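Chemist: next input, structure requested:
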Amino acid sequence: MGLLMSFMGKGLPTTQMLNLVMGTLHSKFMEKDIRSFDDFHVAILDMFSTINAALPGKHYDVPPPKKVEEIFVKWKGAKDAEKKKLFIDFMKTSVSMSKFDDSILITGLVTPPAAMAAKRAGESLPQLKAIKVIPDVLFVPSATVLALISAKLSKKMFLGNVAS
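Modeler: This is a model prediction of the structure:
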């Protein structure tokens, strides 16, 4: 295994790859017609949407509107050569990986077995005769989705607007 890895070399040149990605993002960003802050913000959101759709795995969070507005003010007053540097610095400093929420993960793992147990227990009650009619294939995913939605909403209600 070690011999194979030694033939592969040092791996990807991360600085060169980062420069290539940033250059491509900047050229795509500059193709847009940006006249106001709203156009600038839409271009940033479109860029993040494209990145998150194209790359598998972890996603990136969009910077808050205040940061985007600050960079827009600097970007608008800068010359063309400085605009690229401002954009690249903004992307390097403001972009963060999306944080995965443990409560959502636990809810997603615990709900399907709990839904099956609840359905089996409900089938023996005469008041819930209708639950026998619902197939497991529909009951478990719908219960899981409802539990995930309620977990997400309760987190937003009780903890405020937390990025997740």
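Chemist: drop to CA atoms for contacts and neighbour counts, all remaining ones
Modeler: OK.
Chemist: buried residues in stretch 21-34, which are they?
Modeler: Within stretch 21-34, the residues scored as buried using 16 or more other C-alpha atoms under 10 Å are Met22, Leu25, His26, Phe29.
Chemist: please disregard the earlier target; I meant stretch 61-78.
Modeler: Buried residues in stretch 61-78, defined by neighbour count with 16+ other C-alpha under 10 Å: Asp61, Val62, Pro63, Val68, Ile71, Phe72, Trp75.
Chemist: one more to line up against the first:
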Amino acid sequence: MGMFMSFLGKGGPSPSSQMVGFFMGTLYKQFVEKDITNFEEFHIAVLDIFNNFNSALPGKHLDVPPRNKIEDCYKQWKEAKETKKKKIFVNFMTKNVNLSKLDDYTVVTGVVTPPVAMAAKRAGENVPQLTFIKAIPDVVFVPSATVLALISVKLSRRIFLKNIASQE
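Modeler: Purely as a prediction, here's the structure:
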């Protein structure tokens, strides 16, 4: 992952221009091999590139650029001559590729939830109406509660941030 980001000039030592040219040339060749005639095919090709990177590289993943930036790139790419298309694509990739970041709420939830889930399970075992909780093994209950908590934090943050953005 670090090598990929350094190829894009996003940190670490800068690779030689030949290396960047080779890497971007290979990436562009993979991109151009697809038959792109409209925006949807262009968008799918860009998503495919990010999907390949995220599935192949361990560790941190890359965020896909917003749809409006991809649309702007497509308009420029479509109107450009064949000789300029590669340059437009390379500029788009180097400017819009960012590592995905976890927010503090997700990290805190991931750390706090397992002990809270164990305490809740122990407390629930003593409640007569919740006798079925004893049948659920800890190895199933704690990860399940953690995943559900992480999903709820992610969804609530997305809804909260969307509401704030719509008010501005």
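Chemist: can you give me the TM-score here?
Modeler: TM-score for the superposed chains, counting by TM-score structural alignment, normalised by the length of structure 1: 0.85, backed by 152 aligned residues with a C-alpha RMSD of 1.9 Å.
Chemist: which ones among the buried residues of stretch 21-34 of structure 1 are found in helices?
Modeler: In helices, judged by DSSP state H, the following of these are found: Met22, Leu25, His26, Phe29.
Chemist: so which residue is dead centre in structure 1?
Modeler: The C-alpha lying nearest the average C-alpha coordinate of structure 1 belongs to His59 (C-alpha atoms, centre = their mean; 4.1 Å).
Chemist: who are the neighbours in contact with that residue?
Modeler: Asn52, Met97, Ser98 (C-alpha atoms under 8 Å, 6 or more residues apart in numbering).
Chemist: and it, what's its match in structure 2?
Modeler: When structure 2 is aligned by TM-score structural alignment, His59 of structure 1 is paired with His61.
Chemist: one more: Pro141 of structure 1?
Modeler: By TM-score structural alignment, Pro141 of structure 1 lines up with Pro143.
Chemist: does its match touch Pro114 like I think?
Modeler: Yes - when contacts are counted by C-alpha atoms under 8 Å, Pro143 of structure 2 is listed as touching Pro114 (7.3 Å).
Chemist: which one of those two is surrounded by more residues?
Modeler: Pro114 (19 against 14; other C-alpha atoms under 10 Å).
Chemist: would you mind giving the secondary structure of the more buried one?
Modeler: helix (DSSP: H, G, I helix; E, B strand; the rest coil).
Chemist: for the residue lying farthest from the centre of structure 2, give its distance to Asp35 of structure 2.
Modeler: Going by C-alpha atoms, centre = their mean, the residue of structure 2 most distant from its centre is Pro128, 43.7 Å out. In this view, Pro128 of structure 2 and Asp35 of structure 2 are 64 Å apart by C-alpha to C-alpha, to the nearest Å.
Chemist: same check, this time on Thr109 of structure 2
Modeler: Taking C-alpha to C-alpha, one finds Thr109 of structure 2 at 44 Å from Asp35 of structure 2.
Chemist: again, but for Asn163 of structure 2
Modeler: For Asn163 of structure 2 relative to Asp35 of structure 2 (C-alpha to C-alpha), the value is 39 Å.
Chemist: can you check Gln18 of structure 2 too?
Modeler: Gln18 of structure 2 is 27 Å from Asp35 of structure 2, by C-alpha to C-alpha.
Chemist: what's the counterpart of the residue farthest from the centre of structure 2 in structure 1?
Modeler: Using TM-score structural alignment, Pro128 of structure 2 sits opposite Pro126 in structure 1.
Chemist: cool, and Ile44 of structure 2?
Modeler: Alignment note (TM-score structural alignment): Ile44 of structure 2 maps to Val42 of structure 1.
Chemist: buried ones in the helix or strand encompassing its match, by neighbour count?
Modeler: Element membership of Val42 of structure 1 [criterion: DSSP states H and E] is helix 37-54. Using 16+ other C-alpha under 10 Å as the test for burial, helix 37-54 of structure 1 gives Phe40, His41, Ala43, Ile44, Met47, Phe48.
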